[in-house]
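S.K.: Provided below for reference: sequence and predicted model.
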Amino acid sequence: MFGPEIIEVATFRGHHEAGVNDRTTSQRGQNGMLLRDNIFGSIEEDAQRRDFTINSLYYSVADFTVRDYVGGMQDLKEGLIRLIGTPETRYREDPVRMLRAVRFAAKLNMRISPETAEPIPRLATLINDVPPARLFEESLKLLQAGYGFETYNLLREYNLFQPLFPTITRYFTENGDSAMERMIAQVLKNTDTRIHNDMRVNPAFLFAAMFWYPLLETAQRITQESGLAYYDAFALAANDVLDEGCRTLAIPKRITTLVRDIWQLQLRMSRRQGKRAWKLMEHPKFRAAFDLLSLRAEVERNQELQRLAQRWGEFQVSAPPEQKDMLTGLDDEPAPRRRHRRPRKRAPRREGTA
């Protein structure tokens, strides 16, 4: 603790010695991934163990200088993302470094050096070895940090989008102009705009938009193969799409529940008459569902959807004030509820005791 701040302190890491097989300090998988890493060393060795040169700069409080052991300052000035060591070896140690290279390049408007970029498309499938829970956190850093659209383009360029979202990648087109691809591009641009304007975002809306067209394709296939009513096929398709998505990204249930709500509301929003319409507007995720409807109308250039979205927009304007207060904005996340604990019952004091 340093006043009101918390400063994290890490021990310097050292090199892995060849031939040493002590499972308590260092362990690698068959694919070269580091499973355990408790080798400690000097600051010079620690600098070599960092991932990128721009991340290997040390500030000394002894003489107030920046110490650079790997040429990070020069790369910083030139706007280069350069991996320390042999790129293929470093990527095999931790495949997430490929995602970090892309994320830094998009966020900092920098270029990935040629030797750092070359192995990425070849080794992109190593992402499949990363635990899904870690990939979920990485996906939020990639797509919900204010530079999602630029990051998305780089992920596709380096074949890194497929191991993260295999369900979506199957529906990519050669020209990149399908409704799904336009939807992904627009929702990421909208998300970036909201973040830059200090507005809140919710990953549930992002995933609902990104997986919408794979959901429709799956629902149509189930309807044709099983003969089920479309509403039932739609529910089964939602299960299939989310289950497959969760196998790659461990999307928490609190998010998938909201995704389902937004999807189900798309079917109900065609009914906008009488009490049903007012009841629908009371749903906690109505505004997110309306925003997805508007987004669909925009990317599909569908006049019927555009009229429906316009009528729902006018309907909201005509709603009484108490009804409007119940609507939440695009991607808005409700504030966490505070739990009030019941006061403990104190045992009666005994005579003669303190």
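M.R.: Arrived safely. What you see is a predicted model, and the numbers here were worked out from it, not measured in a lab. Numbers count the residues shown, from 1 in each chain.
S.K.: from here on, contacts and neighbour counts on C-alpha atoms
M.R.: Fine.
S.K.: Can you name the residues that contact Asn153?
M.R.: Shown here is Asn153, which makes no contacts under the criterion Cα atoms under 8 Å, 6 or more residues apart in numbering.
S.K.: State the next helix or strand along the chain beyond the strand or helix carrying it.
M.R.: Element membership of Asn153 [criterion: DSSP states H and E] is helix 148-157. Sequence-wise, the next helix or strand beyond helix 148-157 is helix 161-164, with elements assigned using DSSP H and E.
S.K.: Second structure follows, compare the two:
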Amino acid sequence: MPRQYPDPLRRFCRFLTRPFRQGSAPQRRIIPRDEHDISRQDFSRAALHVLYGLKDAGFEAYLVGGCLRDILTGIKPKDFDVVTNAHPEEIERVFRGARIIGRRFRLVHVRFKGEVIEVATFRAVTGQEEDEDDRHSRRSAGGQILRDNVYGTIEEDALRRDFTCNALYYDIRDFSLHDFADSLRDIEHRTLRLIGDPEQRYREDPVRMIRAVRFAAKLDFSIDPATEEPLARLAPLLQQVPSARLFEEVLKLFLSGQGQRTFALLQKHHLFDALFPATAEALDDDDGASDLKLIHAAMRNTDRRLAQEKPVTPAFLFAVLLWPALRRRVSFYLGHGMPPLQAMNKAAGQVIADQVGIVAIPRRYSAVVREIWDLQSRLPRRAGNRAAALMEHPRFRAAYDFLLLREEAGEIKPGLGEWWTRFQEAGDEARDDMLAGLGRQDSGPQNAPRKRRRRRRRSGGGASDNYSGGGQDE
């Protein structure tokens, strides 16, 4: 009979005999303080508090990942992540206010002066054989990691990270950088590269495909060919990810300040098709060009608002991203003789219901999405007291901005948006004159969706840059 080893020893023996993952560098390269540009002045007080607290308690403590990558690429980091050889219960004993969270990955949140630092224990490189033996680590039949609380060494922790640019470690003991995967080289060459076999890594966690696009757009990195190749082929795996998790990932995609470039990359690699299938199908229609322009204009102006540190509501983004699918569904019902109001209500409910099965949209946002859509048919009806009443609606500004986007994209003829712009700026007497000059109201033919014809997919898109975006902070 084969010799039976205790669990920790068995895992260690397997680690020694397992070949290193393709594309990774098993040798640790240590860059001393005088050979790199990262300084403790770049870190927050809370990050230093956690690093020194763990060090003084006798544990190893490193800053890791995105904060170091951002500093080296000239971006001010927003979050600081710490890794250590201390287990969650030990970390919790070191800091007051520390709290263990998570089941899939057990982490500790340490709060210090209003800032939260996420602290993780070194994770092990887990293969399928460990997953079968260890109750702390589980994979699905397709290879997706469902639970991963197998602790290991810093070397293993580095090799299980996703991209090389996220596998740098800053040692608080001597201020050196530890590089296990040629991270500095890839950051210098602005290359996004997965550690290990790309297909296996994507199957372990399909969200890595979204992260690849997000990092490439945010950092202006090119995606390594081996990392890029499986994206379109494995995109359907995203629909196996819990919809609530995808909601958070979609917000990161489009609220990173590089939404327009991110959208183009999602389309290029067919990831948008997996995230928003009904919209992707609508963009294939013969008159999908205006919808594509509308999305690009919205993304560009959202990026501009974020650069100006103005708020952006997810509801406005989802209203834009799902509008092509809504128009297509409304057109179908109108073509079957359904009255416009009924067609709009039924289509809106179905489009949102279908989408939340893939990307969850919390009710506080989906309700606003429907209000923005509903107001599109009401904005042309301005006679009497209607215009003043519409301006009192809590979603008026968002709906007005949405109307401007539709005009800009060429979906509807221009003029109504300019009228509403002047009406908002006019005094009472001028408003009375504008209402008196309306004549017969256009009650909405320009807003009725047109019947669509299929066409071949186009990429890109453009629009002018005069969209105010003000309604996004509604």
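M.R.: All right, it came through fine. Since this is a predicted model, take the numbers as computed values, not measurements.
S.K.: follow-up on the earlier one: what range in the second structure does the helix holding Asn153 of the first structure sit on?
M.R.: Counting by TM-score structural alignment, helix 148-157 of the first structure falls onto residues 259-268 of the second structure.
S.K.: Run the chain-centre distance for the matching stretch.
M.R.: Stretch 259-268 of the second structure has its C-alpha centroid displaced from the chain centroid by 11 Å (Cα atoms, centre = their mean, to the nearest Å).
S.K.: Which stretches in the stretch 351-474 of the second structure count as helices?
M.R.: 363-378, 386-391, 396-408, 416-425, 428-436 (DSSP state H, counting those that start in this stretch).
S.K.: sorry, back to before: could I get the buried residue list for the helix holding Asn153 of the first structure?
M.R.: When neighbours are counted by 16 or more other Cα atoms under 10 Å, the buried residues of helix 148-157 of the first structure are found to be 148-152, 154-155.
S.K.: Contacts for stretch 264-279 of the first structure next, please.
M.R.: 280, 286, 289, 293, 308, 312.
S.K.: in it, what counts as buried?
M.R.: By neighbour count on 16+ other Cα under 10 Å, the buried set for stretch 264-279 of the first structure is 264-265, 269, 272, 277.
S.K.: and which of the residues you listed is nearest Gln27 of the first structure?
M.R.: The shortest separation between Gln27 of the first structure and any of these is 46.7 Å, and it belongs to Gln264 (by Cα to Cα).
S.K.: And that closest one? What does it align with in the second structure?
M.R.: Structural alignment (TM-score structural alignment) places Gln264 of the first structure against Asp374 in the second structure.
S.K.: Would you mind measuring from that match to Gln424 of the second structure?
M.R.: Taking Cα to Cα, to the nearest Å as the measure, Asp374 of the second structure falls 20 Å from Gln424 of the second structure.
S.K.: can you check His49 of the second structure too?
M.R.: Using Cα to Cα, we find His49 of the second structure at a distance of 51 Å from Gln424 of the second structure.
S.K.: These two: which is more packed in?
M.R.: Taking neighbours as other Cα atoms under 10 Å, His49 of the second structure and Gln424 compare with His49 leading, 15 against 12.
S.K.: which stretch of helix or strand covers the more buried one?
M.R.: In this structure, His49 of the second structure is located in helix 45-56 according to DSSP H and E.
S.K.: Buried residues in that helix, which are they?
M.R.: Neighbour counts over helix 45-56 of the second structure (16+ other Cα under 10 Å) mark 46-48, 50-55 as buried.
S.K.: quick one: which helix or strand includes Arg100 of the first structure?
M.R.: Using DSSP H and E, Arg100 of the first structure sits within helix 96-108.
S.K.: what's the angle from that helix to helix 148-157?
M.R.: Angle of helix 96-108 of the first structure versus helix 148-157, following axes from the mean of the first three to the mean of the last three Cα atoms, to 10 degrees, is 140 degrees.
S.K.: And the next helix or strand past helix 96-108 of the first structure?
M.R.: Tracing the chain past helix 96-108 of the first structure, the next element assigned as helix or strand by DSSP H and E is strand 111-112.
S.K.: Kindly name the residues of the second structure that line up with that following strand.
M.R.: Mapped onto the second structure using TM-score structural alignment, strand 111-112 of the first structure covers residues 222-223.
S.K.: For that stretch, give me every contacting residue.
M.R.: The set of residues external to stretch 222-223 of the second structure that reach it, using Cα under 8 Å, 6+ apart, is 190-193, 212, 216.
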